[in-house]
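Colleague: Any chance you can model this:
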Amino acid sequence: MTTPKIGKLIIFSAPSGSGKSTIVGHLLQKNFNLEFSVSATSRAPRGAEVNGRDYYFLSADEFRAKIENQEFLEWEEVYADTYYGTLRSEVDRITQQGKNIVFDVDVVGGANIKKMYGNRALALFIQPPSIDELEQRLKNRGTDSPDKIAMRLAKASEELTWAPRFDVVLVNDDLDKAKQEAEKILTNFLSQS
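Modeller: Predicted coordinates for the structure are as follows:
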């Protein structure tokens, strides 16, 4: 009897506006047997985001209760009362089916997941070409106020210092090129036993 194949973990982290969600979305449409890990958050939905598809939207109190119950693989209070985390049940559900799970998480969460899963996980850091370019992308996105953009840029400067903790740093200065490079990196990682 053969042992069922357990899926691998692919972690994408980056400052907000670096293009990681776009790259992850691209990879999910390719033949990598990937399923997206839906993170939990205590922030309000943005735009057309849907509960259970984009995030599991929880109140700050609900999130803290799940922390107390140790239901998270990793979690972070990114801003006051704004939590993000990965539910253990989500990772187990996907990998036990033999699927590879892909994460779109903050840098602290990404580094923590990598540390827990070691060689079973690949951690990619998507880096913007510059802070100026990042600011322009955030403005063009049109989802945040100028104050929120300033807060995201301050956070991005700190997040960029985490890049060396990741297996691969992918500079997204050309989105099509970054998507192709991400495909090559995944093909190589998933071909390893």
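Colleague: From now on I want contacts and neighbour counts done on CA atoms only, so please keep to that.
Modeller: Will do.
Colleague: other SSEs contacting whichever helix or strand residue 83 is part of?
Modeller: Assessed by DSSP states H and E, residue 83 sits inside strand 82-87. With contacts taken as 3 or more Cα pairs under 8 Å, 6 or more residues apart in numbering; DSSP states H and E, strand 82-87 sits against strand 40-41, helix 60-68, strand 72-79.
Colleague: and for comparison, fold this next one:
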Amino acid sequence: MDEKLKKFLDKNTGMDAEQNSEIMQDLEVKQYLKGEILLNQGEISRNCYTVLSGCVRQYKTLEDGREITVAFFTEEQAIVLFNSYKFQIPSEYSLACVEDVILLEGNLESEEKLYSKYPELQLVTRNIMETNFGKEQEDRAIFMSLTPEERYINLTINRPDLLKRVPQHQLASYLGIKPESLSRIKKRLSTASN
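Modeller: Down below sits the predicted model:
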């Protein structure tokens, strides 16, 4: 676990090994098992996370019981349900572990302590958030403009790891289609490539 955290800090903070070693002492790293729920829809998000290893799914449960997957978070991606976390209001989404995960975990209080002790971390965090936010906006715009088949093709190009890591019904939900439609798309593309 420490090695994953060290690698993440070395890559993302721009600080020297000694500073990163000090910071590691103040960070909380937790392991969760596949299937564990990090946050239930309707609860207030009290934590933010960075995935060191594994996969976490963000989804919404509709009144009829259907689950709509809106995001998957994998290695080095930040997870924060911003409105719930920052404004302490009930979340519209749940977070669940698709795989066993190792997460860097924080909360508003621990963030303030870290920023007070290591002021340069605020700039690092801001840069990471801005980069993630920009990428997320761009990805969402592209996603919305594509047909379901184009979404699947885009997924195979940009996040092929999800095809092996995530159950098909969750992938279908993420793509905005039914599992049967995903099977037809996969079959059609497989036939076309042969």
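Colleague: Overlay the chains and give the TM-score.
Modeller: The TM-score (TM-score structural alignment, normalised by the length of the first structure) is 0.32; 101 aligned residues with a Cα RMSD of 5.5 Å.
Colleague: ok so, going back, could you give the angle of the strand holding residue 83 of the first structure to helix 60-68?
Modeller: Interaxial angle, strand 82-87 of the first structure versus helix 60-68 (axes from the mean of the first three to the mean of the last three Cα atoms, to 10 degrees): 40 degrees.
Colleague: Next, the angle strand 72-79 makes with the helix or strand following strand 82-87 of the first structure.
Modeller: On the C-terminal side of strand 82-87 of the first structure, the closest following helix or strand by DSSP H and E is helix 88-95. Between the axes of helix 88-95 of the first structure and strand 72-79, defined by the same axes, to 10 degrees, the angle is 130 degrees.
Colleague: buried sites along helix 88-95 of the first structure?
Modeller: 90-91, 94-95 (16 or more other Cα atoms under 10 Å).
Colleague: okay if I get those as a markdown table plus distance to residue 77 of the first structure?
Modeller: A markdown table is the format used below for these (distance: Cα to Cα, whole Å):
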| residue | distance to residue 77 of the first structure |
| --- | --- |
| 90 | 20 |
| 91 | 20 |
| 94 | 25 |
| 95 | 26 |
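Colleague: now, the most widely separated pair of these?
Modeller: Greatest spatial distance in the buried residues of helix 88-95 of the first structure: 90 and 95, 8.7 Å, computed using Cα to Cα.
Colleague: that older thread, adding mean neighbour count and distance to residue 185 of the first structure, write the helices and strands packed on strand 82-87 of the first structure out as TSV.
Modeller: Shown next, in TSV, are these (neighbours: other Cα atoms under 10 Å; distance: least, Cα to Cα, whole Å):
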stretch	mean neighbour count	distance to residue 185 of the first structure
strand 40-41	24	27
helix 60-68	14	33
strand 72-79	17	24
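Colleague: Include distance to residue 169 of the first structure when you put the ones you listed into a markdown table, please.
Modeller: Shown next, in a markdown table, are those (distance: least, Cα to Cα, whole Å):
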| stretch | distance to residue 169 of the first structure |
| --- | --- |
| strand 40-41 | 25 |
| helix 60-68 | 30 |
| strand 72-79 | 21 |
